[in-house]
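1. Okay, sequence plus prediction incoming.
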Amino acid sequence: MAGFVTVLCVLLGLANLPFVSSRFLGVFSVRGSKQGRLLTAEVLVCFVLSLGVAILVERFVEGVSYRQGWEFYTVLTCLFVVLGFPGFVRRFFWTVPT
């Protein structure tokens, strides 16, 4: 159970990172604003990092490493998209009342 909660917390953080931070991966400063290709690249890098964390947690925390079929990647992609939706809404749809 601890591994599942760990993966969900990491997914939540990494899925929202591109949308809530004005820096690339939260570390590197960017000239101008992040849009288009840079934002897409950051989302993909965060997805690959979350994929690596999920595999490492399964291997080391759970103690068992199962064969990763297409189901694993599909579920992880869906979780990443769903957990990243609040950051996406905050960045593109949220308006501050004046």
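-> That came through, no problem.

2. When you work out contacts or count neighbours from here on, use the C-alpha atoms and nothing else.
-> Will do.

3. Need the three-state assignment for the residue minimising distance to the centre of the chain.
-> When C-alpha atoms, centre = their mean is applied to the chain, the residue found nearest the centroid is residue 15 (2.6 Å). Under DSSP: H, G, I helix; E, B strand; the rest coil, residue 15 falls in the helix class.

4. so who does it touch?
-> Residues near residue 15 by C-alpha atoms under 8 Å, 6 or more residues apart in numbering: 43, 46-47, 80-81, 83-84, 87.

5. Mind checking which of these are in helices?
-> Mapping the contacts of residue 15 onto helices (DSSP state H) picks out 43, 46-47, 80-81, 83-84, 87.

6. Quick check: the farthest pair among those?
-> 47 and 87 (14.4 Å; C-alpha to C-alpha).

7. ok, structure two:
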Amino acid sequence: MDVSSSSWLVILLAFAAANLPFFNDKVFALIPLKSGGAGQERHRKALFIRLLEMVALYFVVGLIAIAIEARIGTRFPQQWEFYAITACLFIVLAFPGFVVRYLRKRR
């Protein structure tokens, strides 16, 4: 895998991971939230849980990116600025999911 295709792979993976918390009500799309009883409607995830899930997925995508970079060649050391920029980029990539979940009008 060359550098260009691996970069696009990480960007697409980050886009999917950033939007994952907003497009389903299961934690990490695997674990359903417990409901109160048999006849009750299912619970929706709170925004706080979605944000915690985004933070965890940010680190998962970061670890995958580090592994891909190490496989291609030398892994470059990063300073705090790199992590601040990538965290902001991850938040920007999550904007479509946030709009669909919270800002779109339901009819």
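-> Sure thing, it's come through. This structure is a prediction, so every number in the text was calculated from the model and none was measured.

8. Could you tell me the TM-score of the two chains?
-> Once superposed, chain against chain, the TM-score is 0.88 (TM-score structural alignment, normalised by the length of structure 1); 96 aligned residues with a C-alpha RMSD of 1.3 Å.

9. Map the residue nearest to the centre of structure 1 across to structure 2 for me.
-> Using TM-score structural alignment as the criterion, residue 15 of structure 1 maps onto residue 18 of structure 2.

10. mind checking the SS state of the aligned partner of residue 81 of structure 2 in structure 1?
-> Under the alignment by TM-score structural alignment, residue 81 of structure 2 pairs with residue 71 in structure 1. With three-state DSSP as the basis, residue 71 of structure 1 sits in helix.

11. Residue 71 of structure 1: neighbour count?
-> 9 (other C-alpha atoms under 10 Å).

12. what's the answer for residue 8 of structure 1, then?
-> Residues within reach of residue 8 of structure 1, counting by other C-alpha under 10 Å, total 18.

13. Same check on the one 3 residues further on?
-> Applying other C-alpha under 10 Å, we find 27 residues neighbouring residue 11 of structure 1.

14. post-alignment, the host helix or strand of residue 8 of structure 1 versus structure 2, mean distance?
-> Using DSSP states H and E, the element containing residue 8 of structure 1 is helix 2-20. Mean deviation of helix 2-20 of structure 1 relative to structure 2 after superposition (mean C-alpha distance after the TM-score superposition for structure 1): 0.6 Å.

15. List the buried residues of that helix.
-> By 16 or more other C-alpha atoms under 10 Å, the buried positions in helix 2-20 of structure 1 come out as 3, 7-8, 10-19.

16. ditto for stretch 81-97 of structure 1
-> Buried, per 16+ other C-alpha under 10 Å, within stretch 81-97 of structure 1: 81, 83-84, 86-88.

17. swap in stretch 60-77 of structure 1?
-> 76-77.

18. List the contacts of it.
-> 3, 47, 51, 58-59.

19. and which of the residues you listed is nearest to residue 95 of structure 1?
-> Checking these one by one against residue 95 of structure 1 (C-alpha to C-alpha), the nearest turns out to be residue 47, at 27.0 Å.

20. what's the burial count for the aligned partner of that closest one in structure 2?
-> Matched to structure 2 by TM-score structural alignment, residue 47 of structure 1 sits across from residue 58. With neighbours defined by other C-alpha under 10 Å, the count for residue 58 of structure 2 comes to 19.
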